[in-house]
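Asks: Quick one, fold the following:
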Amino acid sequence: MGKCPFSFMHGIQSRNNNEATPDKRSKDSENHTPATTATVHSLHGHEELNEQMRMIDLTEEDLDLLRMMKPIVEREINYITDQFYNTVLGVNKLESIILEHSSIERLKGTLKQHIIEIFDGKVDEQYIAKRLTIAKIHKKVGLEPKWYLSAFQNLQNVFITVMYNETYKDNERLKVVQTVTKLLNLEQQLVLEAYEKENIREKEEQYLVVKNELKQKIAEFSGELIDLSMDTNAAVEQLVASSNEVNNSFRRTASTALGSQEMAKDGQGHLGSLSGQINLIYESTNEMERSVKELSSSSLQIQKIVAAVQDIADQTKILSLNATIEAARAGEYGRGFSVVASEVSRLAEDTKSTVVRIGDLTQKSAALTSQVVKEIRKVQELTKSGKEQSVETSRLFSDIVDSMQTSTQEIVTVEEEIRVLIHTIEGIGATTAQTAASAEFFKSATDNL
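Replies: Predicted coordinates for the structure are as follows:
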């Protein structure tokens, strides 16, 4: 790459009579005093871009200088593009992007055209449109801004090297470097802004897609939530009705249990009275047994007396027989005595007969008394068993009363808990209704998104 005098600098400076001469410009540059130059013409409808060009001090003189440098760039274009792609292809990721979407030779041709257009010195609508297209292509192939900036810095280095070798004076080199830097900076601003706008557009599209999907999901969810809330509300209403029925049943059961408890207490009292009466019967049978025993003892005494009277009757009859015999021996003198003896004998017979009947009755009475004693003993056994059963039944009734009292208390407690449950369920019903209303509002709000 050969050097040549950078004589076109003088032509640029002479275009403006108000500008300093080359020597004066060099001196101003050495004294750090900027020369007054005309800014680039404003582009209609690009206010911010105009401000950007003013901010980086891009002037018409810079654009003229770019046009002056174009022949050099065209001459060194192969060197510039080769140096650029040698660096780019050293990054595996960038090489993969290039080979996936295009070819190196094709991209070199595109880059040559692009670089030469930069040095046309025209910042117009077409220039801006091409930069935006470049940004969209970079975005589409997945080239991240950091790699774009790195590659552009490499391109800038190559430009500066080429231009530096084409000048002899420091002030000229400085002007060329500043001009190239300004234009490449503007290029970067345009492309990065396009990057940002494309990112925003993609994010907006993604947002719209996500928004629509979310809107659809929310609408579906809201519809399902409304249906579920309605079903839940119906179920809660049915549950409240069932709980009220259960509560009424518990109330009736509690009332019945309380009545049964009172009847059990009454039954327990009657059992107590019955137990007392059985005790009295038991005591009465004991008294009867004692009386029957005494009666049996009296019967035995009567039997003894009957036996003694029978013996006396037998002796009397013997005496009467003896008297009759003695009266017969006495003859006429003993006839009256014989009558007496006969009467005594008859009386003895009557006495004996009566005593025999008394004895029979006494034996029968003894037998009946013995039977009565046996029956009384049976009654005593039954009374004793009844007494024991009465005590056991009384104990069972007492247990029943205690159990029913506990059950009644538990029923009352359950009734209170059911009351609380009904209140809670009613609260759930109200909350469900409110949830349904919220879901309806949510759905309506979603439809308005």
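Asks: okay, CA-based contacts and neighbour counts for the rest of this
Replies: Fine.
Asks: What residues does the residue nearest to the spatial centre of the chain make contact with?
Replies: Geometric centre of the chain, nearest residue: residue 428, 14.3 Å, by CA atoms, centre = their mean. By CA atoms under 8 Å, 6 or more residues apart in numbering, residue 428 lies in contact with residue 236.
Asks: same thing with residue 160?
Replies: Contacts of residue 160 by CA under 8 Å, 6+ apart are 176-177, 180.
Asks: Show me which of these are buried.
Replies: With burial judged by 16 or more other CA atoms under 10 Å, the buried subset of the contacts of residue 160 is 176-177, 180.
Asks: Now distance to residue 1 and secondary structure too, for those, in TSV please.
Replies: Output for these, formatted as TSV (distance: CA to CA, whole Å; DSSP: H, G, I helix; E, B strand; the rest coil):
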residue	distance to residue 1	secondary structure
176	18	helix
177	18	helix
180	19	helix
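Asks: Nearest to residue 136, out of those: which one, please.
Replies: Set against residue 136, the nearest of those by CA to CA is residue 180 (23.8 Å).
Asks: Residue 126 versus that closest one, what's the distance?
Replies: 20 Å (CA to CA, to the nearest Å).
Asks: Then residue 398?
Replies: Residue 398 is 110 Å from residue 126, by CA to CA.
Asks: Compare those two and say which is more crowded by neighbours.
Replies: residue 398 (16 against 10; other CA atoms under 10 Å).
Asks: Now the second one, please; I'll put the structures next to each other:
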Amino acid sequence: MSIFAKKEKTVALLEEANKQRQFVRIEIHNDRDLMQQLSIIDLTLDDLAVARALQPLIQENISTIYNPMYNNPFPGIRSVVDMTPIGIDLAGSQQYVVSFFDGIIDDKFAGKRYQLSKYYLKTGVEVKWYLCTNQAFINNILDLIKEAYKDDSESIALASKVISKLFNLELQLCLSALQELQNEAAATKEIQAKQNIKGTIGAITEDLAAMSEEVGASVEDVIVRSEGIKTYLNEGLQSSIITAETSASGRKQLDQVIEQTVSLKDSVHHIQTSISSLETNSREIGDIVAVITSIADQTNLLALNAAIEAARAGEHGKGFSVVAAEVRKLAEQTKLSSNNITELVISTTQQIEDVVHQINNVNSKTVLVNQNVLETAESFDEILTASKTSREQNERNNQEIIKFTNILKEIGKADSKVADLADNLNETMQGY
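Replies: Prediction:
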């Protein structure tokens, strides 16, 4: 027994199609592509009349045609035939297939395919499962046709040809709409991506411009500060030069003081030697005076003895007595002079000792002064060395500051170019 319902009396398909010819139409407005497609697959009004003649058979057996696909457990097939997510139940889905055989191809017909494609795109239906399901429907319908017109090969051939054209058109419309929707979605994504890129680049260019402005201001500020540092370094360099010149002048004066100190030391040493000789001579004079004093004492004693002897001689010794008195007087004067000389020698010796002591003090102080002067000279040498080092360092720093300032100026120029590039990029993106 056949699984398909069968009319008690099968009317020849072509005869029935002629009756339906008056109810079919093709009314497409503003869709040249669709008209071209219909022309290429040669889908005519006669074909639509055949389709309309087959519709009662399709309607009677739609459950047998559609339900095997609807109840298929495979998700790929179910995603094509189950339209409940868009509010179309099983009966509505079945009638969608029946509508293939209405015999009318118009804007509404194309619109339904567009909406279905929109649903497929939204739910992520894969094309391969759509093609698979489409072919399964064709197979089920052809099986029905063969069973219903098994004794009429011409009707089977005619029906098969029309069904092939109808489902091919259905396939073209859905895939074309699907492609169009995908292109629109891609275009929307591209526009959104462009907007995002534009917004991102706009934000970047704004940030870049702001950063460029800040960098430019910072560079200008650093350049100004660098010029100030350069001025300070030049002043420091001049101060180092002045310090070096002053130190050199002071060093020359110290050299003169050292020479004078050495000369003074030599003079003091010479005086010290002379005073030592004078002290020796004074002592020798003292010794001579002591001898003279001793001789005067002995002469005085001899004069006294001579006077005594003259007194004993009486009248004969008077003349000798006078001589003895004169000799004694001379001896006493000599002793007195010797005593005076001795006192002068003692006083001179004391003064010489004082002078020697003072000269020794002067000599010690001269040595100390000479040592201090030498230490001061060493300090001046260190100052000269430090001044020279400072001057050389200042000169190097000055050269580095000049290089640094030149680099900053180059950075400023590059920053200006970056700002110009940011402006150009922003203008370019405005027209993007």
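Asks: ok, back up a step: trace the residue nearest to the centre of the first structure over to the second structure, please.
Replies: The alignment partner of residue 428 of the first structure in the second structure, by TM-score structural alignment, is residue 411.
Asks: Just confirm its match is within a helix.
Replies: Yes. Counting by DSSP: H, G, I helix; E, B strand; the rest coil, residue 411 of the second structure is found in a helix.
Asks: so when I look at residue 121 of the first structure, I'm seeing a helix, right?
Replies: No. Per three-state DSSP, residue 121 of the first structure lies outside any helix segment and is coil.
Asks: Which part of the second structure matches stretch 372-380 of the first structure?
Replies: Against the second structure, stretch 372-380 of the first structure falls on residues 355-363 (TM-score structural alignment).
Asks: For the stretch 51-200 of the second structure, which segments count as helices?
Replies: 62-70, 75-81, 90-98, 107-123, 127-148, 153-313 (DSSP state H, counting those that start in this stretch).
Asks: can you list those helices in TSV and add distance to residue 418 of the second structure?
Replies: Output for the helices of the stretch 51-200 of the second structure, formatted as TSV (distance: least, CA to CA, whole Å):
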stretch	distance to residue 418 of the second structure
helix 62-70	64
helix 75-81	55
helix 90-98	63
helix 107-123	45
helix 127-148	50
helix 153-313	7
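Asks: Can you tell me which of these is nearest to residue 406 of the second structure?
Replies: That would be helix 153-313 among these, by CA to CA, at 8.9 Å.
Asks: now for the closest one, which elements pack on it?
Replies: When contacts are defined as 3 or more CA pairs under 8 Å, 6 or more residues apart in numbering; DSSP states H and E, helix 153-313 of the second structure packs onto helix 32-41, helix 45-60, helix 107-123, helix 127-148, helix 318-430.
Asks: hmm, 6 Å instead?
Replies: helix 107-123, helix 318-430 (3 or more CA pairs under 6 Å, 6 or more residues apart in numbering; DSSP states H and E).
Asks: Excluding sequence neighbours, find me the nearest residue to the aligned partner of residue 219 of the second structure in the first structure.
Replies: Residue 219 of the second structure maps onto residue 236 of the first structure when the alignment is built from TM-score structural alignment. Nearest residue to residue 236 of the first structure in three dimensions, chain neighbours excluded: residue 429, at 5.7 Å (CA to CA, 6 or more residues apart in numbering).
Asks: Kindly provide the distance from that neighbour to residue 439 of the first structure.
Replies: Distance from residue 429 of the first structure to residue 439 of the first structure, by CA to CA: 15 Å.
Asks: And for residue 425 of the first structure?
Replies: From residue 425 of the first structure to residue 439 of the first structure the distance is 20 Å (CA to CA).
Asks: residue in the second structure matching residue 412 of the first structure?
Replies: Using TM-score structural alignment, residue 412 of the first structure pairs with residue 395 in the second structure.
Asks: residues near the residue nearest to that match when sequence neighbours are not counted, how many?
Replies: By the measure of CA to CA, 6+ apart, the closest residue to residue 395 of the second structure outside its immediate chain neighbours is residue 237, 7.1 Å from it. Residues near residue 237 of the second structure, counting by other CA under 10 Å, number 21.
Asks: Give me the outermost residue of the first structure relative to its centroid.
Replies: residue 332 (141.1 Å).
Asks: dump the residue contacts of residue 195 of the second structure.
Replies: By CA atoms under 6 Å, 6 or more residues apart in numbering, the contact set of residue 195 of the second structure is empty.
Asks: how far away is it from residue 203 of the second structure?
Replies: 12 Å.
Asks: ok, now residue 197 of the second structure?
Replies: Counting by CA to CA, the gap from residue 197 of the second structure to residue 203 of the second structure is 10 Å.
Asks: And for residue 355 of the second structure?
Replies: In terms of CA to CA, residue 355 of the second structure sits 99 Å off from residue 203 of the second structure.
Asks: what does residue 423 of the second structure give?
Replies: Distance from residue 423 of the second structure to residue 203 of the second structure, by CA to CA: 12 Å.
Asks: Among these two, which residue is more densely surrounded?
Replies: residue 423 (17 against 13).
Asks: Now do the equivalent of residue 253 of the first structure over in the second structure against residue 260 of the second structure, distance only.
Replies: Superposed on the second structure with TM-score structural alignment, residue 253 of the first structure falls opposite residue 236. Here the criterion is CA to CA. By it, residue 236 of the second structure lies 35 Å from residue 260 of the second structure.
Asks: Between the two, which is the more surrounded one?
Replies: residue 236 (16 against 13).
Asks: Aligned counterpart of residue 304 of the first structure in the second structure, please.
Replies: Match for residue 304 of the first structure (TM-score structural alignment): residue 287.
Asks: cool, and residue 199 of the first structure?
Replies: For residue 199 of the first structure, the residue aligned by TM-score structural alignment is residue 182.
Asks: Please name the nearest non-neighbouring residue to that match.
Replies: Nearest one to residue 182 of the second structure, counting by CA to CA, 6+ apart, is residue 121 at 7.4 Å.
Asks: number of nearby residues for the one you found?
Replies: The burial count for residue 121 of the second structure: 18, using other CA under 10 Å.
Asks: Residue 296 of the second structure now?
Replies: 22.
Asks: Tell me which residue of the first structure lines up with it.
Replies: In the first structure, residue 296 of the second structure lands on residue 313 (TM-score structural alignment).
Asks: Would you check that its match makes contact with residue 348?
Replies: Yes. Counting by CA atoms under 6 Å, residue 313 of the first structure does reach residue 348; the two are 4.9 Å apart.
Asks: Mutual contacts of those two, please.
Replies: Counting by CA under 6 Å, 6+ apart, nothing touches both residue 313 of the first structure and residue 348.
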